[in-house]
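1. Sequence isn't available, so here's the structure alone:
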């Protein structure tokens, strides 16, 4: 059974707010809890009412959508709706589900909502069962679902990590390797180097201080993480 998401729309342009409201009314499993043209009033409502999804304009008088969202004590899932491309990075930093550029068509709106539904389902299943078959990361200003079974290894590039997937694909996301480790099940993914973590299931062979993956990729093992190899050899 699909959960109905309670949503709020915040946009100081009446026509834009009305359009998003009409889209939300035409979309299954969305329930509108409020429509606000005043960001301050919206902020007060959001801090005393629990909602699931926020459609938020960025460039508004008195307070920007970015500052409004940062001020919220309980942060819902966020979809930015804006006429300005140059705010995309801020949306990325706030881990928005999606970034809709005005004028917004219904197909694009529904696609963003479907992402929110999927992310909500992922969070709920993770809390209730503890089982994880996938993770969500932000890349190219959108939320991307990655199946754990597709991950070969993860490479650190200073402030970013590159997730190498089967089929010669990769996803680049703004995240530290340590934060990525927190997202992944520790039994299935091991750090072998300050710059690499590997999927245990994708290891084909161990050659001294090097690990060969099923794809033929060779990864180094640093002294700091040599104990990981010893554990595998003794298990």
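-> Thanks, I have it. Since we're looking at a predicted model, the values are computed, not measured.
2. Please count neighbours and contacts with C-alpha atoms only from this point.
-> Fine.
3. Packing partners of the helix ranked longest in the chain?
-> Ordering each helix of the chain by length in residues (DSSP state H) puts helix 106-129 first. Packing partners of helix 106-129 (3 or more Cα pairs under 8 Å, 6 or more residues apart in numbering; DSSP states H and E): strand 98-101.
4. one more time with 10 Å, if that's ok
-> Under the contact definition 3 or more Cα pairs under 10 Å, 6 or more residues apart in numbering; DSSP states H and E, helix 106-129 sits against strand 5-10, helix 14-25, strand 53-56, strand 77-82, strand 98-101, strand 134-139, strand 142-147.
5. can these go into TSV with extra columns for distance to residue 228 and mean neighbour count?
-> Formatted as TSV, the helices and strands packed on helix 106-129 follow (distance: least, Cα to Cα, whole Å; neighbours: other Cα atoms under 10 Å):
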stretch	distance to residue 228	mean neighbour count
strand 5-10	43	23
helix 14-25	50	16
strand 53-56	42	26
strand 77-82	37	23
strand 98-101	38	22
strand 134-139	24	17
strand 142-147	24	17
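6. need these in CSV with distance to residue 109, can you?
-> Shown next, in CSV, are the helices and strands packed on helix 106-129 (distance: least, Cα to Cα, whole Å):
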stretch, distance to residue 109
strand 5-10, 13
helix 14-25, 7
strand 53-56, 10
strand 77-82, 10
strand 98-101, 7
strand 134-139, 18
strand 142-147, 13
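7. One more to weigh against that first structure:
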């Protein structure tokens, strides 16, 4: 992956770690560094930022005679048309949510399977893992999305509540939110709830059986829009 923002690289690496068929071979913070890596390593898929110092992602891609498959990751919409002329697989707008990332990976596996029927692929969105992998006390836990009731922010940590256990992992809640499927709703700066577990709601809170989670003022409109759809 190529991105001059370390946090952006960390997010993509985190997403990649959840897909057994993928592995991060190298992380570069500029295109010139990536050019040297491509000389010595075989890369099947490249996550490429556009706006970078010295050489943009678009110019870098144009310079490659035999580029790998490319997924662009950027905060800018205006390069979309030009990028597709370069036959990139997908164009992801930051901040990149987990489900959108998987759609891009789905395109990659399908494109590979067209060329080689033996290759691994994702047949449909139903093949997206139904769990979240998190770390706590040097252990790796797999938590089923459907088992999560809600998550709460504790500064640089997130506490995940299920009916069976509570797991605390080191993660910003904004990053954690992007790892969740669409049926999770951010109701407050400190809370994310599983909409499937909501049993009632008011103008001030949502209820998950006997648990009450507040709805923040700045989140009300979005929360109510999403609740109407669920």
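-> That came through fine. Predicted, not measured: the structure shown is a model, and the values here were computed from it.
8. Give me the TM-score for these two chains.
-> TM-score of the superposed chains, computed with TM-score structural alignment, normalised by the length of structure 2, equals 0.49; 118 aligned residues with a Cα RMSD of 1.4 Å.
9. Can you say which of the helices and strands packed on helix 106-129 of structure 1 is nearest to residue 44 of structure 1?
-> strand 5-10 (12.1 Å; Cα to Cα).
10. Which elements pack onto the closest one?
-> Partner elements for strand 5-10 of structure 1 (3+ Cα pairs under 10 Å, 6+ apart): helix 14-25, strand 30-36, helix 39-46, strand 53-56, strand 77-82, helix 106-129.
11. Helices of structure 2, start to end?
-> Taking DSSP H as the criterion, structure 2 carries its helices at 6-16, 31-40, 57-63, 80-85, 98-115, 173-177, 220-229.
12. Quick one, which of those gets closest to residue 201 of structure 2.
-> It's helix 220-229; of the helices of structure 2, that one is closest to residue 201 of structure 2 (Cα to Cα) at 9.1 Å.
13. by contact count, what packs against that closest one?
-> So helix 220-229 of structure 2, by 3+ Cα pairs under 10 Å, 6+ apart, packs with strand 184-188.
14. so the strand it packs on versus helix 220-229, what angle?
-> Angle of strand 184-188 of structure 2 versus helix 220-229, following axes from the mean of the first three to the mean of the last three Cα atoms, to 10 degrees, is 150 degrees.
15. how many neighbours does the closest residue to residue 90 of structure 1 other than its chain neighbours have?
-> Leaving aside its sequence neighbours, residue 90 of structure 1 sits nearest to residue 66 (Cα to Cα, 6 or more residues apart in numbering; 7.4 Å). For residue 66 of structure 1, the tally of surrounding residues (other Cα atoms under 10 Å) stands at 18.
16. what helix or strand does residue 66 of structure 1 sit in?
-> helix 65-71 (DSSP states H and E).
17. name the helices or strands packed onto that helix?
-> Using 3+ Cα pairs under 10 Å, 6+ apart, helix 65-71 of structure 1 sits against helix 39-46, strand 53-56, strand 77-82, helix 88-93.
18. Need these in JSON lines (columns: distance to residue 164 of structure 1).
-> Output for the helices and strands packed on helix 65-71 of structure 1, formatted as JSON lines (distance: least, Cα to Cα, whole Å):
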{"stretch": "helix 39-46", "distance to residue 164 of structure 1": "39"}
{"stretch": "strand 53-56", "distance to residue 164 of structure 1": "31"}
{"stretch": "strand 77-82", "distance to residue 164 of structure 1": "27"}
{"stretch": "helix 88-93", "distance to residue 164 of structure 1": "21"}
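19. Look up how far residue 9 of structure 2 lies from residue 184 of structure 2.
-> 24 Å (Cα to Cα, to the nearest Å).
20. more neighbours, the two?
-> residue 184 (22 against 18).
21. Verify the contact between the more buried one and residue 148 for me.
-> Yes: the pair residue 184 of structure 2 and residue 148 qualifies as a contact (Cα atoms under 10 Å) at a distance of 9.4 Å.
22. thinking again about what came up before, out of the helices and strands packed on helix 106-129 of structure 1, which is closest to residue 178 of structure 1?
-> strand 134-139 (14.2 Å).
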